[in-house]
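In: Pasting the sequence and the predicted model now:
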Amino acid sequence: MISKRIDSFDGLRALAILLVIGFHFYSGEVNLFNPPYNSIFKDWNIFKYGYFGVQLFFVLSGFVIVKSIADKNNLKNFIYARFLRLFPTMVLCCTLIFLFSILINQSKAFYDFIPSITFLDPKIYNAIFPGHNFKYMDGPHWSLFVEIRFYLLISFLYFFNKNIFFINLTIITISVAILNCAAFYFHFSYLTRLLSQLFISRHLGYFIFGISLYYLYINNFYKFIILLTCSIINVYTYIFINFYEPDYILFEPVATAIVTPLIFILVYSSLKIKFISKLLSCKLLVIIGSCSYTLYLIHNFIGTNIIKIIGNPLNFLPGFSIFYSFIVILFLLIISIYLDKFIRYTIRH
């Protein structure tokens, strides 16, 4: 049984959440690199690609979830552990967002709790309850719906027959890539949607790469190479299709083609290169990474609105937006650390 926590992965989670925050603060709704915030760094906005932090999270999930399943070797224990990790934090963070929305007179609908705490797409509830406009309590919560479907897929494959888990996973990954090419070529849009819903096909390659690294971690080089190949085929199939059909995937195809191998190399290096592993295991990054889930859930709505409230009277000061955005990030980090400690303490006792 492999139960040791990997500190360098917390460092990677820290990088991932900082990229996501950077995207939302410096390239999203408030965009502190552009007017009216008068940033002196507007021509150097690398955070417009910060959304790849989510893909980094998916790679880490691929590794961690298969490791967790192998450690527990029991479906009930796995589901219970995932529930304790995700649900209490989501409820507490949604409550905080809801109360904050009332405080700033942007009150969210109470039923917006439902999609977030059930980790389901609001479209499902809007179809069941027409006339309501269900939304996530905060936009970034969409990725949890992706995560949950990955958990279901992997746990089904593993506990259905763990002896052929690797074979089934390989077949599904390759099949999804082939079927997506066929759906694109023959214009079967319904098949594209079906694959996306059942097999999270737009993100599957990143999860599979994480799983391949798990096999490398346990010194099974053969399975690592096969799944690495599968993940590359899956990701670059989408990149190829996206050149001909914009919006087929979520991200820019050229940026995805460049950044994806960098993500893969970084995560691989965190396991195999001591210097990189030690660098990512520094205390500050581990602290940020350990509360990254909590920070991810609360940063967008609360953070961007605090920036708007603070920033509007101070827009005339060039570059000042960058300074106070760091203060906001630090504030959110402190809240996340204490929320995470509170939740872990409550669960333990």
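Out: It's in.
In: going forward, measure contacts and count neighbours with C-alpha atoms only.
Out: OK.
In: which stretch of helix or strand covers Ser107?
Out: Using DSSP states H and E, Ser107 sits within no helix or strand.
In: ok, it - how many residues close by?
Out: 13 (other Cα atoms under 10 Å).
In: what sits against Phe134?
Out: Residues near Phe134 by Cα atoms under 8 Å, 6 or more residues apart in numbering: 111-112, 115, 122-123, 125-126.
In: Using the three-state scheme, assign it.
Out: coil (DSSP: H, G, I helix; E, B strand; the rest coil).
In: Look up how far Glu29 lies from it.
Out: Distance from Phe134 to Glu29, counting by Cα to Cα, to the nearest Å: 20 Å.
In: repeat for Ile154
Out: 35 Å.
In: same thing with Leu284?
Out: 28 Å.
In: what kind of secondary structure is Val9 in?
Out: Just to correct that, residue 9 is Phe rather than Val. From three-state DSSP, the assignment for Phe9 is helix.
In: from what I can see it touches Leu60, true?
Out: Yes - using Cα atoms under 8 Å, Phe9 makes contact with Leu60 at a distance of 7.3 Å.
In: Endpoints of stretch 180-193, how far apart?
Out: For stretch 180-193, the first-to-last residue distance is 10 Å (Cα to Cα).
In: for comparison:
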Amino acid sequence: MSQRKRFTEIDALRGLAALAVVMFHYTTRYEERFGIDNGGFSDIFVFGEYGVQLFFIISGFVIYMSILKVKSVSDFAIKRSFRLYPAYIFAVVLTFTVVSIAPIDQLKIDIMPALVNLTMFQDFLGAPRVDGVYWTLRVELTFYILMGILLFFKVEKNVMWIVYSWLAFSVGVQLMHLSVDNNTTAMIREFSIASFSHMFIIGMMFYSIWQHGDKLKYYAVIGMCIGYDLIFLSVENALFTALFVLAFYLVIHNRMQFLSSRALVFFGTISYPLYLIHQNIGYVVINKMHELGFTHPIFTVMLIGATILAAYLIFRYVETPVQNALYKIYKGQRKPGGKKKIATD
């Protein structure tokens, strides 16, 4: 199978997933939380929440590819931190500031838990989130930690052993929760990410297919993951998983090259800051618009456009320059002639 350095189609899929989540939150989810119809779109974008599943599949593909290329656990952790924290810290500060001055008490949190949010480990430390969408970061971080463990023990290339073990463990967690439904088993299921592990596994299998070709064992695992979804989550969930599997199959077989258009790839480029800033700030703006009588659907469209613009500005003037500066420092410290060298495992 022909190899490419980067799949722009996957970037586009990430962008489309982010847009779907934004539209879901600004319509269906807004109506659920505030009991106010926002433009009559709630039925149209009700399935937008499934964009998060696509995020996790993409992460399985990209992060598994990353751990096969990095030199150490510290290298992996540092590069992930450079990727995640610049936009995230800015988004936390911005969201907390906007929500703090807005008259919506249900979105507010105190300053101390907000400071805990700057670590990105608020869910692990029992602190409330500055923005509800940050729940997915706990899932992603758990996956990163698992990948780091594999890298530490140098077993990251044993992909079939990894996915069989992880899927079996997830089945065990789900069965335990079904048989003993209490707070303890619910917490185990939540923090083991058993409800999302199969998404990451699907991504890992597609990376293996991209690297090693169409092999039955990879597709068998993907089939197991769809079955897992059907048994332990829902028929609807499994249908969307199957849809995303089809999309990924077409992408890695070069059948969706139309996704490489500059417009779609642009949304993939800004997808991370777009996801981070859209929800609570958007709710504040929507509430203000309704207060002023701006209830026509065009104002929701305008808000989406403004959110996209804000995400681009964060990408252009915060995320990119800070990342570039951090990578430059890191590469300089790793050079033999550098004044300081970061320790590696």
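Out: Nice, I can see it. Here the structure is a predicted model, which means the values were calculated and not measured.
In: Fetch the TM-score of the aligned pair.
Out: The TM-score (TM-score structural alignment, normalised by the length of structure 2) is 0.83; 317 aligned residues with a Cα RMSD of 2.6 Å.
In: sorry, back to before: of all pairs in the contacts of Phe134 of structure 1, which one spans the longest distance?
Out: Maximum pairwise distance among the contacts of Phe134 of structure 1 (Cα to Cα): 13.2 Å, between Tyr111 and Lys123.
In: of Ile154 and Glu29 of structure 1, who's got more company?
Out: Higher neighbour count among Ile154 of structure 1 and Glu29: Ile154, with 18 against 13, using other Cα under 10 Å.
In: so what corresponds to the more buried one in structure 2?
Out: Aligned counterpart of Ile154 of structure 1 in structure 2: Met147 (TM-score structural alignment).
In: give me every residue that touches that match.
Out: By Cα under 8 Å, 6+ apart, the residues touching Met147 of structure 2 are 63-64, 67, 156.
In: Just to be sure, which of those are found in helices?
Out: Residues of the contacts of Met147 of structure 2 located in helices (DSSP state H): 63-64, 67.
In: want to try JSON lines for these, with distance to Val284 of structure 2 and neighbour count as columns?
Out: Converted to JSON lines, those look like this (distance: Cα to Cα, whole Å; neighbours: other Cα atoms under 10 Å):
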{"residue": "Ile63", "distance to Val284 of structure 2": "34", "neighbour count": "21"}
{"residue": "Tyr64", "distance to Val284 of structure 2": "37", "neighbour count": "24"}
{"residue": "Ile67", "distance to Val284 of structure 2": "39", "neighbour count": "20"}
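In: got JSON lines for these, with distance to Ser192 of structure 2 too?
Out: Formatted as JSON lines, these follow (distance: Cα to Cα, whole Å):
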{"residue": "Ile63", "distance to Ser192 of structure 2": "18"}
{"residue": "Tyr64", "distance to Ser192 of structure 2": "18"}
{"residue": "Ile67", "distance to Ser192 of structure 2": "20"}
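In: give me every residue that touches Leu86 of structure 1.
Out: By Cα under 8 Å, 6+ apart, the contact set of Leu86 of structure 1 is empty.
In: Could you report the separation of it from Thr192 of structure 1?
Out: 29 Å.
In: Check Phe240 of structure 1 too.
Out: The value you get for Phe240 of structure 1 to Thr192 of structure 1, if Cα to Cα is used, is 15 Å.
In: what's Asn117 of structure 2 in contact with, if anything?
Out: 92, 127, 129-130.
In: Most widely separated two among the residues you listed?
Out: Val92 and Ala127 (13.7 Å).
In: Show me which residues of the helix or strand in which Leu228 of structure 1 is found are buried.
Out: Per DSSP H and E, Leu228 of structure 1 falls inside helix 221-244. Neighbour-count burial for helix 221-244 of structure 1, with 16 or more other Cα atoms under 10 Å as criterion, is recorded at 223-225, 227-239, 241-242.
In: Equivalent analysis for stretch 21-28 of structure 1, please.
Out: Buried residues in stretch 21-28 of structure 1, counted by 16+ other Cα under 10 Å: 21-28.
In: on that earlier part again, now, among the ones in helices among the contacts of Met147 of structure 2, which is nearest to Ser100 of structure 2?
Out: Using Cα to Cα, these come closest to Ser100 of structure 2 at Ile63, 35.0 Å.
In: Quick one: map the closest one onto structure 1.
Out: Checking TM-score structural alignment: Ile63 of structure 2 goes with Ile65.
In: What distance do you get for its match to Tyr158 of structure 1?
Out: From Ile65 of structure 1 over to Tyr158 of structure 1 the distance is 11 Å, taken as Cα to Cα.
In: Kindly report the same for Leu144 of structure 1.
Out: Separation of Leu144 of structure 1 from Tyr158 of structure 1 (Cα to Cα): 21 Å.
In: more crowded one of these two?
Out: Tyr158 (22 against 19).
In: Quick check: chain neighbours aside, which residue is closest to that one?
Out: Phe165 (5.2 Å; Cα to Cα, 6 or more residues apart in numbering).
In: Distance-wise, check that neighbour relative to Ile114 of structure 1.
Out: Using Cα to Cα, Phe165 of structure 1 is found at 33 Å from Ile114 of structure 1.
In: Helix, strand, or coil at the aligned residue in structure 2 for Ile46 of structure 1?
Out: Aligned counterpart of Ile46 of structure 1 in structure 2: Ile44 (TM-score structural alignment). Here Ile44 of structure 2 takes the coil state, with states given by three-state DSSP.
In: so what's Ile44 of structure 2 up against?
Out: Neighbour list for Ile44 of structure 2: empty [criterion: Cα under 8 Å, 6+ apart].
In: coming back round to it: give the contact list for the match of Ile63 of structure 2.
Out: By Cα under 8 Å, 6+ apart, the neighbours of Ile65 of structure 1 are Tyr151.
In: mind checking how far it is from Gly50 of structure 1?
Out: From Ile65 of structure 1 to Gly50 of structure 1 the distance is 24 Å (Cα to Cα).
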